[in-house]
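Novice: coordinates for the following, if possible.
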Amino acid sequence: MSADHPFDAALGEASQLAGRWLDGVREGSIPATASIEQVKDALGRSLPDRGEPATAVLRRMGDAIEPGLLRMHSPRFHGWVIGGAEPVALAADWLVSAWDQNATLRTVTPGVVAAEELAGEWIVDLLGLPSTAEAGFVTGATMANFVGLVTGRDQVLRDAGWDVASDGLSGGPRVRFIAGAECHGSLEEAGRFAGLGRPQLVDADDEGRMRVDALRETLASSTDSGPAIVCLQAGNVHSGAFDPIADAIEVAHAAGAWVHIDGAFGLWAAASPRLRHLTAGMDAADSWATDAHKTLNVPYDCGIAIVARPEALHASFAQQAAYLPASVDGSDPNDRVPELSRRARGVPAYAVLAQLGRDGVADLVERLADAAAELRERLSALPGVRILNDVVFTQVCATFGSDERTRAVTAALNGAGVAFGSPSRWRGQAVLRFSVSNFQTDRAEAARTAAAVADALARVPADAS
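Specialist: Presented below is the predicted three-dimensional model:
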C-alpha cells in the first residue's frame, strides 16, 4: 500500500498488536487476568463526542482487551473442545476480512465460492463420504447439526406425505427425534431450533456409546411410531468414544429413519488411516456435522454441514428472489445454509487443506491422538489419579479422589496458568476433562501438561483416609 493509503496505519497497528498477542501464545499464562468491568473501564465507558485516530483506538483495544483474553491458542489449553489456528488459516482469514465478500452466490463472488467449493469437496473426500454429498459452511457445530436435522425433518415428512415448505409443522405428523443418552447439548439445541423438541434418549454404555439393541427397541416401539431422525455421535465430549456407527445406521435405515451424525471433532478420525476404523460405516448416513475450528485448526468460525442428497438440502434451504442472480451451473452457497449474508468462512479451510494435503491432515489428527495417549499415560502414573475413559481419540477424563479434591486440583491447575482443563461431571462424579485439539500439542506438550497437574496435586491436600 502507498504511504497515504487509508488502510495503511490501521492495518499496520493491528498487525503489530496481533504479533504481540501471538508471541505469548506458547509460553504465556493461560487464564484471563482482567474482569469484564475492568476491561470496560480501560476501554472507556462513555461514547465520545469526537472520535480518535484509528491507531489510538486500536492501541487502546489491545492494551485493554488482552488482559481479558483466555489463551485458547496455547498448546496446553485443553478446555472444552477448542482448536487453535494454523498460521496459514489465520492469514487466509485476514484475507477474507480484507476481501469482504458476501459468499452467497456463485455468479457474484466466484473467487471465494470456488475456494469454498473446493474445500467442501476435499473434506467430503478426506472423510470418505459419498461423492454426491454437498457441504455448506456455517458458524459452528450447532448450526451444522441444525442443517442436518432440518433437512432430515423435511425429507422424512415428505416421505410421509407432508410438505413443510407449504404447510409448516403444525398439523403434520410428529417426527421422532432420537439420540444417545450422552448426546451433546448442541444437538439438543439444534433439535429445538428445528421444532423437534427434546430428543428421545437411547441408553448408552459406560463410554457413552449408544447401545444398538436399545436403539432397535426404541424404533420398534408400537406406541410411538412415525417419521424418525436418528442422531449418532462421532466423539463423545467426555470419553471421545464413537457410537457403533455401521450397526446403528443399519438398524435406523431398516426402520425408515434419517440418520444424522454429530461429529464436531471426531469426524476427522476418518482422515487418518490409523484411526478411521472409529468411523467405519459412517458413509451410509444421510447427513453429518463437524467443526473445522476444532480438529482441523481453522479460526472461528467454520462449522461444516454435509448432506448426502443435495436435492433434499436445497429443498430445505434454497432462497430465491428476483434480485438474486441464481447460478445456472451448480447450486449456490445459500442453497446449503440458513444464511443469505455471510463471510467466506470456508476459505481458511481451503488454505489449511491445501497446505497440509491428505497426508498432513492425517498426521495432524494422529499427533493429537498420540498426545492424548501420552497425557493418559503420564496422568495415570501420578498418585491418586484415575482415568475414567478408554482414550481412543483426543479426550482424557480424570478424577483425583473425592469430588471436592477433584475440584480443588482443577482450580489449582487452571489458576497457575501453565495448563488448562475443563471441570465437568461424568458418571455421577466431578472430573477434569482434557481435550487435545491444538495443532501445536504433541507428546512433549502433553508431558508439560502432566507436570503441571503434578504440581497442582502437590498443592492440594490428599483426601482423608
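Novice: make it CA atoms for all contacts and neighbour counts henceforth
Specialist: Will do.
Novice: so which residues of this protein form strands?
Specialist: 77-78, 134-138, 176-180, 200-202, 228-233, 258-262, 287-291, 303-307, 386-387, 395-399, 420-426, 429-435 (DSSP state E).
Novice: same for the third one, what does it pack against?
Specialist: Pointing back at strand 176-180 there. Helices and strands touching strand 176-180, by 3 or more CA pairs under 8 Å, 6 or more residues apart in numbering; DSSP states H and E, are strand 200-202, strand 228-233.
Novice: I'd like the structure of this one too, to check against the first:
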Amino acid sequence: MKNNEADLVRDADERALTYLTGIENRRVFPSNAAIDALMAFDESLPETGHPSAETLAMLDQIGSPATVATNGPRYFGFVVGAALPVAAAAERLMLAWDNGAALYVTSPVCATVEDVAAKWMLDILDLPRESAVGFGTSATACSLACLTAARRALLLQAGWNPDEDGLFGAPEIRVVVSEKTHITILKALRVLGFGSSRLLVAPVDAEGRIDPNRMPDLDDRTIVCLQAGEVNTGEFDPFTDIIPKARAAGAWVHIDGAFGLWARASEKMRHHTNGVEDADSWTVDGHKWLNTPYDCAMAICKDPAALAGAMNSDAVYATGTATAQKNLTLEFSRRARGVPVWAALRSLGRQGVAEMVERHCSQATHLASRLKKEGFDVVNSVVLNQVMVKGDNDAETRAIQAWAHESGEVWFGMSSWDGKAVFRLSISSWRTTDDDISLLVNVLITARHSFRLRQLT
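Specialist: As a prediction, this is how the structure comes out:
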C-alpha cells in the first residue's frame, strides 16, 4: 500500500506538470468533442473497486481536455487569477500533511503559518493591525461571517443578546446596499434573514458608485455595505464621503473588496481606496488578485471580539483561543487556506504584489485604448483591471463573445449594463503578457468582422 501511494502521488504530480507545461497551448474553453467525452464518467457505482492508477488515468485522460484553462494567460472571466506556482505547490504540500486546521493542537504548523499570513494581510492591505483575519472559502462565506458579526454587535449595543434570545422580537437592524451590490452580498443577507424588499438601496452614478447625496438615513442599528471594485466597472464607492457619516451615526460599515481591495497594495492605485481603513469589516479574495488556488478568501474585522463572538464554536472537547481559525470562520473542520496566502506573499513580497496589480491595471488601460481605436464601445472608465465592452447592438455583442469562445483562444463573460448586453474583460492572471492582450484584441476584431460579414449575406 505504501509503495502504491508513492507511485500514485508521483503519477498525479507528473500528470499535473504535463497539464501545466501545456497550459498556454490549450483551448481556453474545451471543444465540443472533449465535453461529449465526459459521458464516460456517467457509469454505475462499481460493485468492486477499480485500480487507483486506472481511476487517476481516467480523470486525466478524459477530464483534463474538458477543463477551462483558468490557470492560463488568456482567461479573462470572473476576475480569476491563475494559481501562482509557489501557492499551488504550498497547497500540494499542505494536502500531503492532511492536517485539520481548526486549532493549534490539530496542526501547530498550520496555526502558526496562518497567524503570520493574517499579520501580513493586514500589513499589505494597510488595514487596522488589531483586526482579526479569518481564512474562509470565498467572499460569500466571509461576508456571511462579517455580516453576522455586524448584526450581533449592533444588537448587543441595543441591549439585545441574540446568542441567548435569538432574533424573534429583536430590535430591527436595517441594511443599506448599493444599487449595484454584488450578488454574494445579497445571498449572505438572504441567508441571514434580511429579505430583499426590506433592504435600503442606495442609488448609484453612471459608473456604479453610490451617490453619497442620495444615501438613506443611517443610525446605530444600520449595516452599510460598500464596494471596493464594482464587479463590472471596477469602481469604488466614495468611502471618504460615506464612512465618516456612518461612523458618526453609529452604523457598522462592511466593505466588499473581493478583488478591488488589492488596489491598496499599490502606491499608484491605493488612492481609489482612501478612507476604506475606517470601516468595521472587509472581505477580500486570495484566488482573485493574489493568484492563490481557488477556494481562498479572508474575513477581516476591526473588532476581533465581534468576529470571534459571532463565529465561536468552542466545545468541551475542542476549545481554542479567540484567534483560532474555527472561531473566526464558518468552518469547524477546515484546511489551512492561509498557507497558500502566506506562500504567495512571502514569494512575491510587497513589491511583487504591487507590480502585479499595476501591470494588470496598465494592461487594462492599454486594452481599452486599443479597442476604442478599433471602434468598440468601451462602456466604463477603466480605473482598475476591468474593461466593459459592447458592440453596435446586443446581437453583435453576444455574437462576438460566442465566436471568441468557439475559437478556443480566449474566454470572457457576458454581463448587462443599463439594460444593454456587454462583455466583461478581467485581467488578473500572473501569466497574462502584453502579447496575450494583443491576441485578445485581434480575436475581438476578427469576431466582429465575422458577424458583420454574416449580416451582409
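Novice: to Gln155 of the first structure, which of the strands of the first structure lies closest?
Specialist: When the strands of the first structure are compared by CA to CA, strand 258-262 sits nearest Gln155 of the first structure, at 8.2 Å.
Novice: quick check: which of the helices and strands packed on strand 176-180 of the first structure is buried the most?
Specialist: Of these, the one with the most neighbours on average (mean count of other CA atoms under 10 Å) is strand 228-233, at a mean of 27.
Novice: what does it correspond to over in the second structure?
Specialist: Mapping strand 228-233 of the first structure onto the second structure (TM-score structural alignment) gives residues 222-227.
Novice: what's that stretch in contact with?
Specialist: 150-151, 154, 173-178, 181, 236-237, 239, 246, 250-257 (CA atoms under 8 Å, 6 or more residues apart in numbering).
Novice: then stretch 151-165 of the second structure?
Specialist: Contacts for stretch 151-165 of the second structure (CA under 8 Å, 6+ apart): 170-171, 173, 220-223, 252, 306, 310.
Novice: make TSV from these and add distance to Thr67 of the second structure to it.
Specialist: Shown next, in TSV, are those (distance: CA to CA, whole Å):
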residue	distance to Thr67 of the second structure
Ala170	48
Pro171	49
Ile173	44
Asp220	48
Arg221	46
Thr222	44
Ile223	40
Trp252	42
Ala306	41
Ala310	38
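Novice: buried ones among those?
Specialist: Buried subset of the contacts of stretch 151-165 of the second structure (neighbour count, 16 or more other CA atoms under 10 Å): 173, 220-223, 252, 306, 310.
Novice: surely Val86 of the second structure is in contact with Trp342?
Specialist: No. When contacts are counted by CA atoms under 8 Å, Val86 of the second structure is not listed as touching Trp342 (9.9 Å).
Novice: higher neighbour count, those two?
Specialist: Shown here are Val86 of the second structure and Trp342; by other CA atoms under 10 Å, Trp342 has more neighbours (24 against 19).
Novice: for that one, give its distance to Val133 of the second structure.
Specialist: Counting by CA to CA, to the nearest Å, the gap from Trp342 of the second structure to Val133 of the second structure is 13 Å.
Novice: now tabulate the strands of the first structure in TSV and tack on distance to Arg274 of the first structure.
Specialist: Listed next are those as TSV, based on distance: least, CA to CA, whole Å:
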stretch	distance to Arg274 of the first structure
strand 77-78	23
strand 134-138	25
strand 176-180	26
strand 200-202	29
strand 228-233	19
strand 258-262	21
strand 287-291	20
strand 303-307	23
strand 386-387	23
strand 395-399	17
strand 420-426	27
strand 429-435	20
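Novice: pick the most buried one from those strands.
Specialist: Ranked by mean neighbour count, those are led by strand 287-291 with a mean of 31 (mean count of other CA under 10 Å).
Novice: can you tell me what part of the second structure that one aligns to?
Specialist: Under TM-score structural alignment, the match for strand 287-291 of the first structure is residues 281-285.
Novice: pretty sure Arg216 of the first structure sits against Glu250.
Specialist: No. Contact criterion CA under 8 Å: Arg216 of the first structure and Glu250 do not qualify, at 10.0 Å.
Novice: between the two, which contacts overlap?
Specialist: With CA under 8 Å, 6+ apart as the test, Arg216 of the first structure and Glu250 reach no residue in common.
Novice: mind listing what Val138 of the first structure touches?
Specialist: By CA under 8 Å, 6+ apart, the residues touching Val138 of the first structure are 144, 301-305, 337, 345.
Novice: I'd like to know how far whatever residue of the second structure lines up with it sits from Arg264 of the second structure.
Specialist: In the second structure, the residue matched to Val138 of the first structure (TM-score structural alignment) is Gly136. For Gly136 of the second structure, the distance to Arg264 of the second structure equals 21 Å [CA to CA].
Novice: number of residues surrounding Gly185 of the first structure?
Specialist: 10.
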